[in-house]
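J.: what's the 3D shape of this:
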Amino acid sequence: MNEQQRPGPRRAADGRWARSLLAVALSAGAVLPAGTAVAQTADEPGPSATAIALAVPSRATGAPLTEGHQGFSVESADFAHGFLTTDLMAQRMRTLGSHGVLRLGGYSMDLVWPAFGSWADAPAPKEAIGGTVDQADLDALRKLLHATGWKATLGLPLKAVIGPAKLKDPTKDPAPQVTLDQVVAEVKAARDTLGDDLLSVEIGNEFDNVTTLTGAEMWDTMKSYQAAIRAAVPHAVIKVAGPSANTASTNTRLGEVASAALSDTSVQPQDVLSELSSHFYPGSHCGTSTMTVPQLMSSDTYLRTRTKLEGIRAVGEEFGGRIPMTVNESNSASCSGQPGVSDSYATALWSLDYLLQTAQNGIDRVEFHTNTAAVCGDFKARTSADYPISYRYYGAFCAADQARLDAHQLSAAPLYYGLWAFSQVPQGRFVDLGLADSDLARVRAYGVESRDGTLTVVLVNVQDPAAAGSTDDRVTLSLPAEYRKGRQTTLRSSAPEGLASLDAGRITLGGRGVTASGRPSGRPVTAAVPVDLHASTVVVPAGTAQIVTFTR
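T.: Coordinates of the predicted model:
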């Protein structure tokens, strides 16, 4: 992965690469004379363009798209090893917006040693392979949150607290012997240090994967943690995020915990829960499982994801919408991602599509699991002495080499470009564009109407431009009469490998890349989109996304 963004001409088969030369010059750092208009020529459809007709209704009646919908999930081990610093992370978070959430957790949640209170000077046992979390880590986190406007949720150990009798396999990655009192001491220190920037605490990671707790037992466990925390920190209301059930396509475990909470007459669920959290990865690299780029971008994956999200939303509706529903750990493929897929350009388009799909289905927030301080491609296997601190193929950023990592110069991975593109969509409410399921193999389409009446339409052509038979999409939008003009911003890669490209340096959003400092390069490049007789036609080349803003 390259430090500088180096977009080149598009493959010759497009026949339209010359029109991107301005975008190339800008993203390479060219300086335009003062007053120069920044625009791009909209793509013309190729001879094999597929016509798709969509209609924008006069009223927005869908789910809201709110600020802070996207965030990051990082391993507790990364936190324990001091990687969540302002120099390393702040600008990369700020570029995505100022209202994100940083979840500290993951599998290493049970493998760290909290050194607070009476345990501040206690040596960490050998089982604490995730490292030691201490006051210096909290201080660095406070600076990072203040520098970005983001907030954090704190993951807490579960396995040692409930004891080996309730573990599926006590011999697998045995946890250090952390007590509930020790956990409470960490939460008290976190609250004293972070204040209201501590959104909530999370009890364990995927309890259904590592314990034999039933849904009712997990609910009782969550209540017991919160009661102990409340007794130690009576001046603050600290709620619990959970149950963080696993990535299965069903929501059985989430439903079991929800049912236990709803039938509990001793408390109001919203007094205990800050959010009902789930995990979801559409693919897997666990064991012998594999995933391909075509599978990631397929309509089958989209539809399976929709079913999962609809199930989460249904659970949330049982609580009358009083508790946010989150997917607080997610990415393309579980078990550190699929090489050649999770680090490919395809994930830029997939993550943009996935974020919009989750928001449209009523999910309040999605946090992408990522590494924080890794050399690109320097994967550490589970048997490595460095585990669980490892490069993950689905990371949002990484350093080209150790020298650049030491200099805090992280390159944006393809995934990051999709998150950045999503951040360009303003808050509002979704409108139903009427895209048929039969068109999902070619295009994904979303519309969001802002409070000021601006309409943002996002069109993603999920076809691989490097594949034979791929087509441009010629999307005709029927618009309400008040929309008179539009402008579009393009997410694309100039790499000839198409969706399979691993060169994030060939990706641009509006003609810009992300520099090693985490800042966008150059000035944004947009193109005018004509509106004629209450209709507009947008050409979406294969392997691109178009973000089109229509104004009244």
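
J.: C-alpha only now, for contacts and for neighbours.
T.: OK.

J.: packing partners for the helix or strand hosting residue 182?
T.: Secondary structure assigned from DSSP states H and E places residue 182 in helix 180-194. Counting contacts by 3 or more Cα pairs under 8 Å, 6 or more residues apart in numbering; DSSP states H and E, helix 180-194 is packed against strand 112-114, helix 135-148, strand 198-203, helix 215-232.

J.: how about a cut-off of 10 Å?
T.: Applying 3 or more Cα pairs under 10 Å, 6 or more residues apart in numbering; DSSP states H and E, one finds that helix 180-194 contacts strand 112-114, helix 135-148, strand 151-156, helix 159-162, strand 198-203, helix 215-232.

J.: May I see these organised as CSV, with mean neighbour count added?
T.: Shown next, in CSV, are the helices and strands packed on helix 180-194 (neighbours: other Cα atoms under 10 Å):
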stretch, mean neighbour count
strand 112-114, 29
helix 135-148, 18
strand 151-156, 24
helix 159-162, 20
strand 198-203, 24
helix 215-232, 18
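
J.: Including distance to residue 274, could the ones you listed go into a markdown table?
T.: Formatted as a markdown table, these follow (distance: least, Cα to Cα, whole Å):
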| stretch | distance to residue 274 |
| --- | --- |
| strand 112-114 | 23 |
| helix 135-148 | 19 |
| strand 151-156 | 10 |
| helix 159-162 | 22 |
| strand 198-203 | 6 |
| helix 215-232 | 11 |
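
J.: tell me the angle the helix holding residue 182 makes with strand 198-203.
T.: Relative orientation of helix 180-194 and strand 198-203, computed by axes from the mean of the first three to the mean of the last three Cα atoms, to 10 degrees: 160 degrees.

J.: one more to put side by side:
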Amino acid sequence: MHRRGGGILALALAALALAASAALAAGAAAQTPLQATVSPATVGQPMAPGFVGLSLEYSALHVYTGRDPLQVNPVFEALVRNLAPGQAPVLRIGGGSADATWWPVRGLLPPGGVDYRLTPGWLRTTKALASALGARLILGVNLAASRPALAAAEARAFVHGIGQPYIQALEIGNEPDIYNVIPWYTDKRGRVFFSRAGNYNFSRYLAEFARFRAALPPLPLAGPATAGLTWLGGLNQLLAAEPRLRVVTVHRYPLRACVTNPSQPGFPSIPSLLADQASSGLAQGIAPYVAVAHARGVPLRLAEMNSASCSGKRGVSDTFASALWALDTLFNLASVGVDGVNVHSLPGAGYELFTFTRLFGHFLAFVHPEYYGLMLFAQAFPPGAQLLQASAPGGPVKLWATHAPDGHTRVVLINKDPSAAHEVAVSVPGASAASLDWLTAPSAAATSGVTLGGQTFGGETPTGLLGPPQTVPISAVAGAYAVNLPPASAVMLTQ
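T.: I've put the predicted structure just below:
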């Protein structure tokens, strides 16, 4: 059995982190500090509740919740709440399994690509989860089967078995822009089937969307749930034609685990994940479509996002580098107006956020590094907070600052350099006594040993909760804070 996370391990790791920081401070004394300035001017809209959510597969939900609606996995519930503290979290259930799932309909056989059957037990457990969390659900319905009656049966089951108050929207299909590129299924004879013909395009999708919308119960809809950006050129046309489309959903991954040639674009590696293209580049790519959606009064969510498509890559997606990537990427997405992000987690995948086991009937979770980055973002950018204008040092050191309704200014510094420490002098208006919460790990490639605020979930957590943060006090000198960033680390300064 792995050791459980808690006091002794947390204190030891905190001591190591502080010692490392002190050593780096001494070594950096001769360096010229990087300069950063935070302005009191706010930019963008206040943070909306439920910005950080999860994306889950139909067929995998019970792995996280358990199968007893009277005793849903409390560790999973806590881990969800950590990402949306005091808020109604947004859970998107769909992914590839959306087009492989059905609610049995009398007299109909499941199509060839359908291999997962929804049950009353699944509905009861999902309702119990939504009730416990006060969650809002974006639920995918099957488009690949090209049978509106099947999608309508799923939707009616959701309304009756989960309840309309918990349903934010029905997402029609999953990544229809690659229906004619990625096979839907392979039969027992090895024959490969695509859900759409080679000439399937956005115009045909628009017509299908209308047919499915007419068959579905009168609930808000989400889409187009695209894998790429090409079809988003028609987003304004889609929104004009479909007033029930109340959430624009897009899926984004900066890297592709299916790419095995290191010389090809998208090949997953730690340097590629820490590169600006994987974070600010991803956000800039989606920014024009955020503007289109907002012009129509519709929010845009990245309803599925993680480090690398094709289930992620071990040695990249499960390393501490993914925590630094996630932290910086969420800030970048918020800065271009994205209204929320659902981080995809799949049991056994390289990018899974947590792995559950059971011991004597009790759930235990190993929390992977990326989750810590999501958690720090949630702490640094609470609902109602706004981004502050700031001049960042540039290079591998990133800076983000927020001002919250509680009066606190929070400055997040991220050192994406895996091998070098950097000293930063941060000028903040009204600089006074402040505190530091560190996000650290043994290295960018580490898959364990992560601490946030001196605390860790350890080898396994029976609660999903971290202890109180062990903050480090810091004082300003001449209006600036001197912060020494170890290699591959991040820190939140709270004033």
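
J.: What does the superposition give as a TM-score?
T.: The TM-score (TM-score structural alignment, normalised by the length of structure 2) is 0.84; 455 aligned residues with a Cα RMSD of 2.8 Å.

J.: thinking again about what came up before, out of the helices and strands packed on helix 180-194 of structure 1, flag the one nearest residue 391 of structure 1.
T.: Closest to residue 391 of structure 1 of these, according to Cα to Cα: strand 112-114, at 18.3 Å.

J.: Show residues contacting the closest one.
T.: Residues outside strand 112-114 of structure 1 that contact it (Cα atoms under 10 Å, 6 or more residues apart in numbering) are 76-77, 79-81, 119-120, 122-135, 156-157, 175-179, 182-187.

J.: Double-check residue 311 of structure 2 against residue 345; I have them as touching.
T.: Yes: between residue 311 of structure 2 and residue 345 there is a contact under Cα atoms under 10 Å: 8.8 Å.

J.: Quickly list what's touching both of those two.
T.: Common neighbours of residue 311 of structure 2 and residue 345, using Cα under 10 Å, 6+ apart, are 351, 352.

J.: helix/strand/coil for the residue most central in space within structure 1?
T.: Nearest to the mean C-alpha position of structure 1, by Cα atoms, centre = their mean, lies residue 368 at 3.3 Å. Put simply, residue 368 of structure 1 is strand when judged by DSSP: H, G, I helix; E, B strand; the rest coil.

J.: That one pairs with which position in structure 2?
T.: Counting by TM-score structural alignment, residue 368 of structure 1 lines up with residue 343 in structure 2.

J.: residues touching that match, list them.
T.: Residue 343 of structure 2 makes contact with 52-56, 91-92, 251-252, 302-307, 326, 351-353, 371, 374 under the criterion Cα under 10 Å, 6+ apart.

J.: Helices of the stretch 301-450 of structure 2, residue ranges please.
T.: With DSSP state H, counting those that start in this stretch as the criterion, the stretch 301-450 of structure 2 has helices at 320-335, 369-380.

J.: ranking these by burial, who's on top?
T.: Among the helices of the stretch 301-450 of structure 2, helix 320-335 has the highest mean neighbour count (mean count of other Cα atoms under 10 Å), at a mean of 25.

J.: and that helix, how far from structure 1 on average?
T.: On superposition with structure 1, the mean distance recorded for helix 320-335 of structure 2 (mean Cα distance after the TM-score superposition for structure 1) is 1.2 Å.

J.: Now do that helix against helix 369-380, angle only.
T.: Interaxial angle of helix 320-335 of structure 2 relative to helix 369-380 (the same axes, to 10 degrees): 40 degrees.

J.: Please tell me how far residue 225 of structure 1 sits from residue 519 of structure 1.
T.: 40 Å (Cα to Cα, to the nearest Å).

J.: do residue 426 of structure 1 as well
T.: Remark: distance between residue 426 of structure 1 and residue 519 of structure 1 (Cα to Cα) = 20 Å.

J.: Who has more neighbours out of these two?
T.: Each of residue 426 of structure 1 and residue 519 has its neighbours counted (other Cα atoms under 10 Å); residue 426 has more, 18 against 14.

J.: All set, thanks.
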